[in-house]
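> Need coordinates for the following:
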Amino acid sequence: MMADMPYDDMDETQFEEFCFELMREVGFVNLDWRKGTGLVASPSDSGRDIVAQLPREELDGRQYLETWFVDCKHYQRGVPPDKIAGLLSWATAERADVALVVASNFLSNPCKDFLKSYEVNNRPPFRVRYWERPNIARLLEGRDEFINRYLRTEMRIEAEVIEAEQELFDRVWYNRKMILEERLAAGDASFSDAVIATMRAACREMEAKYGKENLGPYSDFEWGMVSGKLSALRWVLGDEWDNLDS
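Take a look at the predicted model:
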């Protein structure tokens, strides 16, 4: 087997979604994922998992759209011939331009022989194509952004990044308010009673949310880590470096 692919640990539905997004990435338009149910394997796709169109242009400049019927097969072993018969039937009935099988690994040799025989004996009005593991690997070359966006499950989703940024913001904010409490205790009278009361109420909310024991005081090293993490997450979310406003 070739090197690991990003979809190896996906289930059938996730692999279909991967195929859908990959086709969009390489230039297909008007995509329709025909899953139709919440089941892992959908009985409602009518012999094709995806219907998509590929923009084409002839030498004279005429532009048109090719209609592709796509059947996605997430198999550990070779795809057998009987598993693609539905795709060919529907491509014939609905006059597709191309019938495409996307296999997470390979078509079996009997399946390839069946396709050759089908084309010779039936002369279908559509072209038959199949993408196997090496074809998909070539399509993914140079598409690191796509892989990061859709396939690398170890990557943090944006909601997790935002949640972590909020917690670090709260920790920085709370620590600065503890410094302000020290100033008040030393006699600083530059803040109104209303401002002090609002600040203390917000601090109590932070303590209830995170636990007072988890909000410092910090050593110089710990404070540097908290500040650095906040700056890094804000940069990931689109802010400038070193923004530690709270």
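
> drop to CA atoms for contacts and neighbour counts, all remaining ones
OK.

> most centrally placed residue in the protein?
Here the mean C-alpha position of the chain is nearest to the C-alpha of Tyr150 (CA atoms, centre = their mean), at a distance of 2.4 Å.

> quick one: contacts for that one?
Contacts were defined as CA atoms under 8 Å, 6 or more residues apart in numbering; by that measure Tyr150 touches Phe18, Glu21.

> Checking Gln76 next. Helix, strand or coil?
coil (DSSP: H, G, I helix; E, B strand; the rest coil).

> The nearest residue to it once chain neighbours are set aside: neighbour count?
The shortest distance from Gln76 to any residue other than its chain neighbours is 6.6 Å, reached at Asn105 (CA to CA, 6 or more residues apart in numbering). Other residues within reach of Asn105, judged by other CA atoms under 10 Å, total 23.

> Asn105 and Tyr75 touch, don't they?
Yes. Asn105 lies in contact with Tyr75 (CA atoms under 8 Å); the separation is 6.5 Å.

> how far away is the residue nearest to the centre of the chain from Val195?
Tyr150 sits at a distance of 46 Å from Val195 (criterion: CA to CA, to the nearest Å).

> And this one, please, so the two structures can be compared:
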Amino acid sequence: MIYNAEDVIFDQLSSTEFERLCYELLFRLGYRQLTWRQGGADNGRDIEGIWTVETPLSVEDCRWFFECKHYTAGVPPEQLTSKIAWADAEQPACLVILISSYLTNNARNWLDQIRVQKRYRILVIEGPELKRLIIRFPALIEQHFATNRYEKLLLDARRHHNEYRIALSYDLLYALSKHLSPSKLTINDLGFLFIGLYGQYKHFEDRNDYYGNFHPKVMTPFYDRLRELATKTAIEVFVQYRGNYDYLDGSGFWDDMESWTPGMEGESEAAYEYSRLHLNYRGPSTTWAIGHYLFFRIPTGEAFEIFCIEDSEFSTSARYYPKVNTSTVDELCIEATDEFRALLKKYALVFRRPPNE
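Next up, the predicted model:
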């Protein structure tokens, strides 16, 4: 998911939750040996940590103090005096004041006056700057601020697939297509959703005899976002797997042509091809991976080619085709013999149909 500063709403958090957020932010920023001093007796700092400074001649561990102020209004100087006094006694390398709102003018002027007297640095991170730091780490927003039920459903679905290989249901895909904001989706989110649909396309078609609610246009709300994020050139990441992947299973026009024999009549009506691949199968087992290849055409005559690697991020690359014809067959990144490509050009209707058919 993609987030901006408006998604960080500090008012949703309690003071303790704000401190926890700051602690997790500092961890992601690279501070070590973090100690969160919870409770009222914080001895002048909420969080203490180590930042290592390396030079060509030395490595020095510097102690940093962090004070977290969860305020909706301005923070006055009297809320900072005890923290400064403790820093004077302990002499850290730096005292950082993390504020959900802003300093009052009096507090700002007071800090400007005393900075020059201190041997340690005093940094103030106010609300807008703190938000800019937080949105560098989408997981923090998902953990602390995600309030949209359907965003949570997508995040949970991705996590459950990554941990337990639980597939998306059609009903969930339908709900997500109706309620998610496409502009917040990353290319990896889109890859997960489109593979979730086309990887089970045959199953969804078969279940239609009972449920009667399946329609491939369920993903239409996401076409514009995919068009925006996809490239118009070949999927470069696939090159490293050429000659080193094995077909596991799939469905679509490619599979239809695999079963074609001379003398057969009929053409493939499928407007897509999905293939699950065993990547790096010639190498040691430690390098093996599962890949997903997808090509599909939409009613406008445009098409998309997607390649995903089943890692923790569901790493996805995509290509956009403004139009499709038989020459498109030669541009597909998945490998085939000249004879097989000739079959696709002749019998796979997806490359020959005019738009809106």
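
> can you tell me which residue in structure 2 aligns to the residue nearest to Gln76 of structure 1?
The alignment partner of Asn105 of structure 1 in structure 2, by TM-score structural alignment, is Ser101.

> which residues touch that match?
Counting by CA under 8 Å, 6+ apart, Ser101 of structure 2 makes contact with His70, Tyr71, Thr72, Ala73, Gly74, Val75, Glu126, Gly127, Pro128.

> 10 Å - rerun?
For Ser101 of structure 2, the contact set (CA atoms under 10 Å, 6 or more residues apart in numbering) comprises 10-11, 69-75, 125-128, 130.

> Buried by neighbour count, from these: which ones?
Phe10, Lys69, His70, Tyr71, Val75, Ile125, Glu126, Gly127, Pro128, Leu130 (16 or more other CA atoms under 10 Å).

> Pull out the buried residues from whichever helix or strand Glu160 of structure 1 is part of.
Element membership for Glu160 of structure 1, per DSSP states H and E: helix 158-185. Along helix 158-185 of structure 1, the positions that meet the burial threshold by neighbour count (16+ other CA under 10 Å) are 165, 167-175, 177-178, 181.

> Over to Val51 of structure 1. Which of the three states is it?
Bear in mind the rule, three-state DSSP; under it Val51 of structure 1 is strand.

> Tell me how many other residues surround the alignment partner in structure 2 of it.
Under the alignment defined by TM-score structural alignment, Val51 of structure 1 is paired with Glu48 of structure 2. Close neighbours of Glu48 of structure 2, defined as other CA under 10 Å, add up to 20.

> Once you drop chain neighbours, what's closest to Glu48 of structure 2?
Phe65 (4.7 Å).

> which SS class is that neighbour?
State at Phe65 of structure 2, reduced to three classes by three-state DSSP: strand.

> how close does it sit to Arg207 of structure 2?
Using CA to CA, which is the criterion applied here, Phe65 of structure 2 is 59 Å from Arg207 of structure 2.

> Looking at these two, which has the bigger crowd around it?
For Phe65 of structure 2 against Arg207, the residue with the higher neighbour count under other CA under 10 Å is Phe65, and the figures read 25 against 13.

> In structure 1, what residue corresponds to the more buried one?
For Phe65 of structure 2, the residue aligned by TM-score structural alignment is Phe69.

> follow-up on the earlier one: of the contacts of Ser101 of structure 2, which stay in contact in structure 1?
Among the contacts of Ser101 of structure 2, the ones whose aligned partners also touch in structure 1 (both residues aligned by TM-score structural alignment, their matches' CA atoms under 10 Å) are 10, 69-75, 125-128, 130.

> quick one: what's aligned to Val124 of structure 2 in structure 1?
With TM-score structural alignment as the criterion, Val124 of structure 2 matches Tyr130.

> where's its match, which helix or strand?
With DSSP H and E as criterion, Tyr130 of structure 1 is part of strand 127-131.

> what about the helix or strand following that strand, how far off from structure 2?
The helix or strand immediately downstream of strand 127-131 of structure 1 is helix 133-140, counting by DSSP H and E. Following superposition, helix 133-140 of structure 1 is found to deviate from structure 2 by 2.4 Å on average (mean CA distance after the TM-score superposition for structure 1).

> which other helices and strands contact helix 133-140 of structure 1?
Helices and strands touching helix 133-140 of structure 1, as assessed by 3 or more CA pairs under 10 Å, 6 or more residues apart in numbering; DSSP states H and E, comprise helix 12-25, strand 98-103.

> buried ones in the shortest one?
Spelled out, it's strand 98-103 of structure 1. For strand 98-103 of structure 1, burial by neighbour count (16+ other CA under 10 Å) applies to Val98, Ala99, Leu100, Val101, Val102, Ala103.

> Just the closest of the residues you listed to Asp113 of structure 1, please.
Comparing those against Asp113 of structure 1 with CA to CA picks out Val101 as the nearest, at 14.3 Å.

> Can you name the residues that contact that closest one?
Val101 of structure 1 makes contact with 48-49, 69-73, 79, 84, 87-88, 107, 128-132, according to CA under 10 Å, 6+ apart.

> Identify the residue nearest it in space, chain neighbours excluded?
Leaving out its chain neighbours, the residue that sits closest to Val101 of structure 1 by CA to CA, 6+ apart is Tyr130, at 4.5 Å.

> Can you name every helix or strand that the host helix or strand of Leu230 of structure 1 contacts?
Secondary structure assignment for Leu230 of structure 1, by DSSP H and E: helix 220-236. Contacts of helix 220-236 of structure 1 with other secondary structure elements, assessed using 3+ CA pairs under 10 Å, 6+ apart, are made with helix 158-185.
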